[in-house]
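Engineer: got a sequence here, can you model it:
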Amino acid sequence: MRPVYITGTGAFLPGEPITNDAMETYIGELGDEHRRLGRATLRRNGIRQRHYTRTADGQITHSNAQLAANAVREALTQGRCRDDRLDFLATGTTQGDLLVPGFASAVQAELGIANLEIASFQSVCASSLMALKMAQFSVQSGQSEAAVASGSESACRWFQPDFYAESYRDNPDPGVEFLRWTLSDGAGAVLIEPEPAASGRSLRIDWIEQRSFADRFPACMYAGMADNRHDTEVWSHYRSPGEAHQAGALTLKQDLKLLYQIFPVWVGYYLEVLDKHGIEPGDIDAFLPHYSARSLGREMERLLEATGAMIPTERWFNNLETRGNTGSASVFVMLDDWLRSTDPQPGQTVLCFVPESGRALAAFMHLTVV
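Structural biologist: Coordinates of the predicted model:
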């Protein structure tokens, strides 16, 4: 199998940064109790600004596919890769712009690049690493010479007041408000090739590991059913989309109590991955963990300290405060920011960690600077 290198990264965050005080101008107002929960969420998540694909007057600036395409173009430009060299595109997202067809088709159409093999991955935060692993296999096996993987989210569309059932105004849910005041929009992408770039730094992909725990937990972050205790009552089983909407089956939800129950399982898997690859926490030069809130990052630190597997905090890199939680895009946006803001040296190692609350899975990626 051939080695695989990340030779270009790209990120695209739409519009100007939006501060906490301006958020409701963009996502709309639901009432005082919703605002109170939102302010509590902002204190927990530590986000100071984020980006949306919606203007203050309600106009949509970009589709999800356009976000991904812009990030892909940036990765190709940074990697000095001509469009006609690209032969594989894999995309990850929580929800594409359409229900059908697959999201990668829409991104290819936006790029206008012909003769591409494509693959669409729909999950939550880890879908981008699912896409990258598929692209990695394609390059390793010799089926592809230049592949790109993207992660992108257009989350703000879920949070407009009219997207919620009428009864929701009088019955706010902390988990729903957590998502409403945390998720944001953006895209990231990486270009991979079988040789490092001719100039500058490249990142060799040593391995990507991912495991699902859906056999142990119900859905934690979900849309398409009214609650996670009745996962057979899905949106398409209602008599109409309108009835599903009024039942709350189309609302994006988060089970916060369940989220904290999943955390120790993610950390247990982290320990397994380190043992499998013979890695000591002190061996990692840069740790890029995704987490949706500062409070969850602290919980991650607490558990790693308790297990004796803590990577020194001065080696952690995270951009949640300034980029917001961009879901599947987060790991690629974080990697792009890390490369631009530091001076990585050959031989340094990078560990990316993406826990996904969707239905409890976690993904890791180990890189070496060359």
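Engineer: contacts and neighbour counts: CA atoms only from here.
Structural biologist: Will do.
Engineer: list the helices and strands the top helix by length along the chain packs on?
Structural biologist: In the chain, with assignment by DSSP state H, the single longest helix is helix 256-276. When contacts are defined as 3 or more Cα pairs under 8 Å, 6 or more residues apart in numbering; DSSP states H and E, helix 256-276 packs onto helix 294-307, strand 361-369.
Engineer: mind listing residues that contact the shortest one?
Structural biologist: This points to strand 361-369. Strand 361-369 is contacted from outside by 126, 129, 201-214, 266, 269, 344-356, using Cα atoms under 8 Å, 6 or more residues apart in numbering.
Engineer: let's compare: structure for the following, please.
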Amino acid sequence: MRIPDIATAARVLALGHYQPANVVSNDDLTKTMDTNDEWIQSRVGIKERRIAPPEESVEDMAAIAGGKALASSGLTPDDVDLVIVATCTLETQIPNAAAVVAHRLGIDSPGAFDVNAACAGFCYALATANAAVRSGGARNVLVIGAEKLSQWIDWTDRSTAVIFADGAGAAVVGPSETPGIGPVVWGSSGDKSDAIRIKDRDDYLRQEGQTVFRWATTALHPVALEACERAGVDPSELSAFVPHQANLRIIEAIARKLGADKAVIARDIVHAGNTSAASIPLALSRMLERGEVRSGGLALMLGFGAGLTYAGQVIEIP
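Structural biologist: Prediction:
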């Protein structure tokens, strides 16, 4: 048996993102439900969100974000041999999104699979990509979080319609001489699985907001701290804290308990809404684009959501 060459470390080489053009403001939502801008902002912190048109699919958005990340990395499609798409909102389960996206991007015969850990999905996929590169299972990996939550929402239900949105974010992971992705801290709370659910293919996404809020604001900051500890990083050394963009109140509560006083806190939810598995790469890519963070700094990512699942890791910003 021959042991393949194994990379000692991996890192995120580049990021990319995509959002649909259609902006839906809080005032727009008042036309279909009993709500208003003040009520929405006070509870979830959202001012507007992006919603894809019916003809734009999860795969469409994933391919655009993935293509941008690949172009930014300086690699070619031939350099990629594994594609992972994190999503929980495909219209159908077969075929998977990853194989479709890889084909559209001209990536020939890669390993291709989807990950469904809902809003924690991108962090799960990134940890898997890190392990694949370090073990020699892949040279370079394209990791994408993409969601079209709008097709699973009851647009008359203000408990969900004001929160969720569409978009995609992507990262290219490749070998590195020094570690650029810290150990993942992941887990689940299956006893609370009913808190966020879709009963069947004829139902909409439902969530018990208070249950999720209490869980997120009490159970997750220890996960964030452990991710820092396992990476050998003090929270004071972080350049950015990029949690899942679930709710502005949740984001700010976790950030206070984390104590990352020097870090820029991602608040992409204000203008992008909750895009589930897309939210973390989308937020960090936009922060880089706006110049809010710099290449080489350390970012703590923390995904959490339906399952209930969670995952956190520290990365070096590409």
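Engineer: care to give me the TM-score?
Structural biologist: Once superposed, the chains reach a TM-score of 0.87 (TM-score structural alignment, normalised by the length of the second structure), with 311 aligned residues with a Cα RMSD of 2.7 Å.
Engineer: to residue 5 of the first structure, which of the helices and strands packed on helix 256-276 of the first structure lies closest?
Structural biologist: Residue 5 of the first structure sits nearest to strand 361-369 of all those, at 8.9 Å, using Cα to Cα.
Engineer: out of the contacts of strand 361-369 of the first structure, which are inside strands?
Structural biologist: Counting by DSSP state E, the part of these found in strands is 203-212, 349-356.
Engineer: can you select the buried ones from these in PyMOL?
Structural biologist: Selection of buried members from those for PyMOL, criterion 16 or more other Cα atoms under 10 Å:
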select buried, resi 203+204+205+208+209+210+349+350+351+352+353+354+355+356
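Engineer: check the gap between residue 50 of the second structure and residue 150 of the second structure for me.
Structural biologist: From residue 50 of the second structure across to residue 150 of the second structure, the span is 9 Å (Cα to Cα, to the nearest Å).
Engineer: which neighbours do the two share?
Structural biologist: By Cα under 8 Å, 6+ apart, residue 50 of the second structure and residue 150 have these common neighbours: 165-166.
Engineer: nearest to residue 81 of the first structure, out of the helices and strands packed on helix 256-276 of the first structure?
Structural biologist: Across those, residue 81 of the first structure has its closest neighbour in strand 361-369 (19.6 Å, Cα to Cα).
Engineer: next, the equivalent of residue 289 of the second structure over in the first structure: secondary structure please.
Structural biologist: Here residue 289 of the second structure is matched to residue 340 in the first structure, going by TM-score structural alignment. Under DSSP: H, G, I helix; E, B strand; the rest coil, residue 340 of the first structure falls in the helix class.
Engineer: and residue 78 of the second structure, what pairs with it in the first structure?
Structural biologist: Using TM-score structural alignment, the equivalent of residue 78 of the second structure in the first structure is residue 84.
Engineer: is it true that that match touches residue 113?
Structural biologist: Yes - counting by Cα atoms under 8 Å, residue 84 of the first structure does reach residue 113; the two are 7.3 Å apart.
Engineer: which of those two has more residues huddled nearby?
Structural biologist: residue 113 (14 against 11; other Cα atoms under 10 Å).
Engineer: pretty sure the more buried one sits in a strand.
Structural biologist: No - per three-state DSSP, residue 113 of the first structure lies outside any strand segment and is coil.
Engineer: where exactly do the helices run in the stretch 101-250 of the first structure?
Structural biologist: With DSSP state H, counting those that start in this stretch as the criterion, the stretch 101-250 of the first structure has helices at 103-111, 127-140, 174-180, 241-246.
Engineer: adding mean neighbour count, write these out as a markdown table.
Structural biologist: As requested, the helices of the stretch 101-250 of the first structure are exported to a markdown table (neighbours: other Cα atoms under 10 Å):
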| stretch | mean neighbour count |
| --- | --- |
| helix 103-111 | 21 |
| helix 127-140 | 24 |
| helix 174-180 | 21 |
| helix 241-246 | 17 |
